[in-house]
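J.: coordinates only, no sequence provided:
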């Protein structure tokens, strides 16, 4: 079974960025506070996504 690290990495990056940027677009102060408090989770998702993309780039066969 082939694992697609690139797809998973991009998905994690998008989710992380959505969590980090969402408080600026929300109008409800309660929601802003709730989502703003989860910024650590957003940064973790971004870092995990970058790591998965790096694994994909390092594991792909090199053309000579």
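T.: That came in fine, so what should we check first? A quick note: this is a predicted structure, and the numbers were derived from the prediction, not measured.
J.: okay, CA-based contacts and neighbour counts for the rest of this
T.: Noted.
J.: for residue 30, the count of nearby residues, please.
T.: As a burial measure, residue 30 scores 10 neighbours (other Cα atoms under 10 Å).
J.: who does the lengthiest helix in the chain touch, helix- and strand-wise?
T.: In the chain, taking DSSP state H as the definition, the longest helix is helix 39-59. With contacts taken as 3 or more Cα pairs under 8 Å, 6 or more residues apart in numbering; DSSP states H and E, helix 39-59 sits against helix 5-21.
J.: which other helices and strands does the helix it packs on contact?
T.: helix 29-36, helix 39-59.
J.: okay, one more to line up with it:
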């Protein structure tokens, strides 16, 4: 006797909806935080008056770009989740 097929959808109950909502909120928080960190690292050399410190922060621009791109990716994933959840009946 063969085993039944694996379920393709999660159960639609209050516990799974609560977990999905919490995961979406955390993803949005991470996206905003990473975006702010990335912008802070990229824009701070223009506002720092000490040339030595300005050079150190300017050399970390790769980290700023990485944080900004990762924040945008998390925001895109959040929007994808929100749009797919709202289109379900």
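T.: All right, it came through fine. Note that the structure is a prediction, hence the values are computed from the model and not measured.
J.: which one of the helices and strands packed on helix 5-21 of the first structure lies nearest to residue 2 of the first structure?
T.: Proximity to residue 2 of the first structure (Cα to Cα) singles out helix 39-59 among those, at 11.4 Å.
J.: okay, the helices and strands packed on helix 5-21 of the first structure, which one's buried deepest?
T.: Per residue and on average, the most neighbours among these fall to helix 39-59, with a mean of 17 (mean count of other Cα atoms under 10 Å).
J.: would you check the span in the second structure matched by it?
T.: The alignment of helix 39-59 of the first structure onto the second structure (TM-score structural alignment) covers residues 61-81.
J.: got the contact list for stretch 50-67 of the second structure?
T.: 34, 35, 37, 38, 39, 40, 41, 42, 44, 45, 46, 48 (Cα atoms under 8 Å, 6 or more residues apart in numbering).
J.: how close does the longest helix of the first structure sit to the second structure?
T.: When the second structure is overlaid, helix 39-59 of the first structure sits 0.5 Å from its aligned residues on average, using mean Cα distance after the TM-score superposition for the first structure.
J.: the match of helix 39-59 of the first structure: how far from the chain's middle?
T.: 6 Å (Cα atoms, centre = their mean, to the nearest Å).
J.: kindly report the same for stretch 33-49 of the first structure.
T.: Its chain's C-alpha centre and that of stretch 33-49 of the first structure lie 9 Å apart, by Cα atoms, centre = their mean.
J.: could I get the helices and strands packed on helix 5-21 of the first structure as JSON lines with distance to residue 5 of the first structure?
T.: Putting these into JSON lines (distance: least, Cα to Cα, whole Å) gives the following:
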{"stretch": "helix 29-36", "distance to residue 5 of the first structure": "27"}
{"stretch": "helix 39-59", "distance to residue 5 of the first structure": "5"}
